[in-house]
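> give the three-dimensional model of this entry:
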Amino acid sequence: MSFKTRVTAPLLGAASLISLFALAPTAQADSAHSMACGYYETQTDAYYGHCGNSYVKVQVDIDWWPTDILRCLPPGETRLGSTSEVDNAWAIGTC
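Reported below is the predicted structural model:
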C-alpha cells in the first residue's frame, strides 16, 4: 500500500462523515417546520392549518362562548387563540 493510498482513504472517509452530519440538520429542520392540516394545539395556543390554495370558512368552538364563531382563514397556519379559550375548529366551506 502506498503512502498516497494510506492518507487518501481516511480523508475520504472523514469527508463523507462530515457531509453526512452537515446534511442531517437540514432534513430535521424541514420536518420540524412542517404544518399540520386542520385543528391542532400546542401547550398554550390553538391553531388551524389550512393546506388548500384558497380561503376556507372555519367554525371555531370557543369554550366560554354560547355559540361557535365563524372565521374566514387564508391558506397556511392561523393562530385561533389560547388553548384555554378554543376547544376545536373545523372547515365548513369556502369564503
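
> contacts, neighbours, all on C-alpha from now
Will do.

> residue 48: how many residues sit nearby?
25 (other C-alpha atoms under 10 Å).

> please give the structure of this sequence too, so both can be compared:
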Amino acid sequence: MRVRRSLPALIGALALGLGMSMASSATASPGAVKDPCGYFATASDAYYNHCTSDGSHIVIEIDDWGPNSEQCVGPGVTWIGSASDVSGAWYTGRLC
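Below is the predicted model:
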C-alpha cells in the first residue's frame, strides 16, 4: 500500500522539478538581455536602444554631467557616451 501512494508523489515531484528547470532555461534568452529597449550601459559605455518597427526617430534626454542634454536617435542601438559620464536616458515624447 505504501508503494502505491508514494509512486504518484514521486512522479509528480519529478515532473514538477523537470518543468521548473525547463521554464527557467526558456526565460533566460541571451538576445533579450543583451540589448534591452531604452537606456542600458556596459562597464565602459552607455547606449540607448530605440525598439521600433516603424523607422521613427525620437528625442531622448540624457542625464549626464551638468545640465541634461538631448539627442535624436533612430531605430536600434545608439552610443550616447561613456558609462562614467551618463547615468540615464529616457524618451521625451517628441519625434525628430
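
> I'd assumed residue 49 of the first structure was in a helix, is it?
No. Under DSSP: H, G, I helix; E, B strand; the rest coil, residue 49 of the first structure falls outside any helix and is assigned strand.

> wait, it sits on residue 38?
Yes. With contacts counted by C-alpha atoms under 8 Å, residue 49 of the first structure reaches residue 38, the gap being 4.9 Å.

> contacting residues for the aligned partner of residue 58 of the second structure in the first structure?
Mapped onto the first structure by TM-score structural alignment, residue 58 of the second structure lines up with residue 56. Residue 56 of the first structure makes contact with 50, 72-75, 91-95, according to C-alpha atoms under 8 Å, 6 or more residues apart in numbering.

> ok, residue 94 of the second structure next?
Each residue near residue 94 of the second structure by C-alpha under 8 Å, 6+ apart is listed here: 58-59.

> look up how far residue 75 of the second structure lies from it.
Applying C-alpha to C-alpha, to the nearest Å, one obtains 14 Å for the distance of residue 94 of the second structure from residue 75 of the second structure.

> buried members of the contacts of residue 56 of the first structure into PyMOL, please.
A single PyMOL command selects the buried members of the contacts of residue 56 of the first structure (16 or more other C-alpha atoms under 10 Å):
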select buried, resi 50+73+74+91
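
> need the longest strand for the second structure.
strand 86-95 (DSSP state E).
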